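1. below are the sequence and a predicted model for it; my questions follow.
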Amino acid sequence: MPEETETPAGAPIKVVLVDDHAVIRMGLAQLLAAVSDIEVVGEAANGEEAIAVVEATRPDVVLMDLQMPGMDGVTATRRIVDAGLADVLVLTSFSDNERIVGALDAGAVGYLLKDADPDDVLDGIRAVSRGESPIHPRAARALIGTRAGSTNVQLTAREAEVLGLVKDGLANKQIARRLGISERTVKAHLTSAFARIGVADRTQAALWVERHGL
């Protein structure tokens, strides 16, 4: 299991930009260059390049587009997260449920849309570095809409296992040790599970587990 590393206090958040449109990467790079607490350490135009750049630079956060030629963002996200290389924050134009769930299932810990305010992108990167899971309101509504009127929430076996340990009061590091996975993978499962069951934090998740007898 790859060892978790933490950004030293005061060090900038290292980011890799992944998008097949050079003009978008340039705009994002200019946006991030204007702040002192975030540093772009690499760029990629598709999933294959993203994995290579992430392996070489070991960023804290990967800002990932979804639709790209060759390997798409969902596949790249899964490989990056499964290898414990970095946290992935999706930045895309798509807000349909299928893509959102696909990205979260792959291990993304946040989901932003390209029409977001620039400050929201900056805040999203900072939130991911703090261990939070920023999701654009429109994406969140799409997830909630699919659950409206239905009590049949489909969790993966691992999501259910992680939620059960959250109910037992275990922290992410303890869950990671118990299951033999990285803390990043635990966070990814929690982000996906929270979105599926419609909760915003661990306390609400624990109550949901109690009510549903998971």
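-> Received it, and whenever you're ready, just let me know what you need. Residues are numbered from 1 along each chain as shown.
2. alpha carbons only for contacts and neighbour counts from here, please
-> OK.
3. ranges for the helices of this protein?
-> 22-33, 47-57, 73-82, 97-106, 118-129, 137-147, 157-167, 172-179, 183-197, 202-212 (DSSP state H).
4. quick one: residues in contact with the fifth one.
-> Outside helix 118-129, the residues within contact range by CA atoms under 8 Å, 6 or more residues apart in numbering are 13, 31-32, 60-61, 87, 89, 109-110, 112, 133-134.
5. could these go into a markdown table alongside distance to Ala148?
-> Below are these laid out as a markdown table (distance: CA to CA, whole Å):
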| residue | distance to Ala148 |
| --- | --- |
| Ile13 | 37 |
| Leu31 | 37 |
| Leu32 | 37 |
| Asp60 | 35 |
| Val61 | 32 |
| Asp87 | 30 |
| Leu89 | 26 |
| Val109 | 23 |
| Gly110 | 22 |
| Leu112 | 22 |
| Ser133 | 22 |
| Pro134 | 21 |
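6. buried subset of the residues you listed as a ChimeraX selection?
-> In ChimeraX syntax, the buried subset of those is picked out as below (16 or more other CA atoms under 10 Å):
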select :13,32,60,61,87,89,109,110,112,133,134
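7. which ones among the contacts of helix 118-129 are found in strands?
-> Judged by DSSP state E, the contacts of helix 118-129 include 13, 61, 87, 89, 110, 112 as members of strands.
8. quick check, the last one in contact with Val90.
-> The reference is to Leu112. Yes. With contacts counted by CA atoms under 8 Å, Leu112 reaches Val90, the gap being 5.9 Å.
9. excluding sequence neighbours, find me the nearest residue to Asp105.
-> Ser192 (6.1 Å; CA to CA, 6 or more residues apart in numbering).
10. can you check Ile135 too?
-> Nearest to Ile135 is Tyr111, by CA to CA, 6+ apart, at 4.7 Å.
11. that neighbour: what's it in contact with?
-> Neighbouring residues of Tyr111 by CA under 8 Å, 6+ apart: 89-92, 100, 134-136, 139.
12. second one coming, line it up with the first:
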Amino acid sequence: MTIRVVVADDQELVRSGFAMILGAQPDIEVLAEAGDGAQAVEAVRALRPDVALLDVRMPVLDGIEACRAVTGPDGCRAIMLTTFDSDEYVYEALHAGASGFLLKDVRRDDLVHAVRVVAAGDSLVAPSVARRLIAEYTSRPPVDRQVRRAELLDALTARERETLLHLARGLSNAEIAAALVVSEHTVKTHVGNVLSKLGLRDRVQAVICAYETGLVSPFPD
């Protein structure tokens, strides 16, 4: 199965470089490149790719609004491109529906891996990104959502809470299975239950929820 991708970044060298790397893969097809958020939304709606790579900061329409416009039940999955240190809106992008984040200096193999992971329906929450990113931006979550999800945690079983905790720490299903001494199939069931009970879209939102509700502290002892 070929993974169909749209790449959007206002920096031509970054955009064309990512497109070249992805287009060289036998299982990935780059359908279009876009130089701003409006072009990205137009390309996604016209071509219906599986994954859109969106720069957080773009002219005309920023990456957050573009992400919000193209994701959803009938939309594609989005990976945000960021320089991290200078971006102030990553938290908002997560809530807009992003399935993962990549730094613009990402290695070639990691870029390809990320697209494949997200296209398969999973999310990219690598510990190296998740801890620094979520810790900074969950310091000011909307109060109503924070309270509501904290109450919903009561609906989780002990094992589901453990699973959410491991998700927040960036563990893969295989790593969670090893930690809980269960099968990967059982972990997938737990993850599905967590997402369903908490009304979450994917693993990225599960990480946000874990920090928002205080299940995981941004500043561990």
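-> Received, thanks. This structure is a prediction, so every number in the text was calculated from the model and none was measured.
13. need the TM-score from the superposition.
-> Once superposed, chain against chain, the TM-score is 0.68 (TM-score structural alignment, normalised by the length of the first structure); 180 aligned residues with a CA RMSD of 3.7 Å.
14. show me what the residue nearest to Ile135 of the first structure lines up with in the second structure.
-> Mapped onto the second structure by TM-score structural alignment, Tyr111 of the first structure lines up with Phe101.
15. do Val88 of the first structure as well
-> Match for Val88 of the first structure (TM-score structural alignment): Ala78.
16. so that match touches Leu102, yeah?
-> No. Applying CA under 8 Å, one finds Ala78 of the second structure not in contact with Leu102, separated by 10.8 Å.
17. closest to His21 of the first structure out of the contacts of helix 118-129 of the first structure?
-> Using CA to CA, Leu31 comes nearest to His21 of the first structure of these, at 15.7 Å.
18. mind checking how far that closest one is from Asp37 of the first structure?
-> Distance from Leu31 of the first structure to Asp37 of the first structure, counting by CA to CA, to the nearest Å: 12 Å.
19. the aligned residue in the second structure for Met64 of the first structure: how many residues sit nearby?
-> Using TM-score structural alignment, the partner of Met64 of the first structure in the second structure is Leu54. The tally of other residues near Leu54 of the second structure (other CA atoms under 10 Å) stands at 32.
20. for Leu54 of the second structure, give me its contacts.
-> 7-9, 37, 40, 63, 66-67, 78-81.
21. Throw the helices of the first structure into JSON lines and include distance to Val41 of the first structure, thanks.
-> Converted to JSON lines, these look like this (distance: least, CA to CA, whole Å):
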{"stretch": "helix 22-33", "distance to Val41 of the first structure": "10"}
{"stretch": "helix 47-57", "distance to Val41 of the first structure": "7"}
{"stretch": "helix 73-82", "distance to Val41 of the first structure": "16"}
{"stretch": "helix 97-106", "distance to Val41 of the first structure": "23"}
{"stretch": "helix 118-129", "distance to Val41 of the first structure": "14"}
{"stretch": "helix 137-147", "distance to Val41 of the first structure": "28"}
{"stretch": "helix 157-167", "distance to Val41 of the first structure": "32"}
{"stretch": "helix 172-179", "distance to Val41 of the first structure": "27"}
{"stretch": "helix 183-197", "distance to Val41 of the first structure": "20"}
{"stretch": "helix 202-212", "distance to Val41 of the first structure": "32"}
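22. Val41 of the first structure pairs with which position in the second structure?
-> In the second structure, Val41 of the first structure lands on Leu31 (TM-score structural alignment).
23. OK, contacts around its match?
-> 4-6, 47, 49.
24. any quick PyMOL command for the buried ones out of those?
-> Buried subset of these, written as a PyMOL selection, criterion 16+ other CA under 10 Å:
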select buried, resi 4+5+6+49
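25. arrange the contacts of Leu31 of the second structure in JSON lines, one row each, with distance to Thr163 of the second structure as further columns.
-> Formatted as JSON lines, these follow (distance: CA to CA, whole Å):
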{"residue": "Arg4", "distance to Thr163 of the second structure": "31"}
{"residue": "Val5", "distance to Thr163 of the second structure": "31"}
{"residue": "Val6", "distance to Thr163 of the second structure": "33"}
{"residue": "Leu47", "distance to Thr163 of the second structure": "36"}
{"residue": "Pro49", "distance to Thr163 of the second structure": "31"}
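26. just give the closest residue to Arg77 of the second structure, not the sequence neighbours.
-> Val51 (4.9 Å).
27. what about Ala56 of the first structure, neighbour count?
-> 11.
28. distance-wise, check Leu143 of the first structure relative to Ala29 of the first structure.
-> 30 Å.
29. please report the distance of Met58 of the second structure from Val143 of the second structure.
-> 29 Å.
30. the two: which is more packed in?
-> The neighbour count for Met58 of the second structure versus Val143, taken as other CA under 10 Å, is higher for Met58 (19 against 9).
31. what about the nearest residue to the more buried one once chain neighbours are set aside, neighbour count?
-> Ranked by CA to CA, 6+ apart and with sequence neighbours excluded, the top spatial neighbour of Met58 of the second structure is Asp36, at 5.2 Å. Using other CA under 10 Å, Asp36 of the second structure has 22 neighbouring residues.
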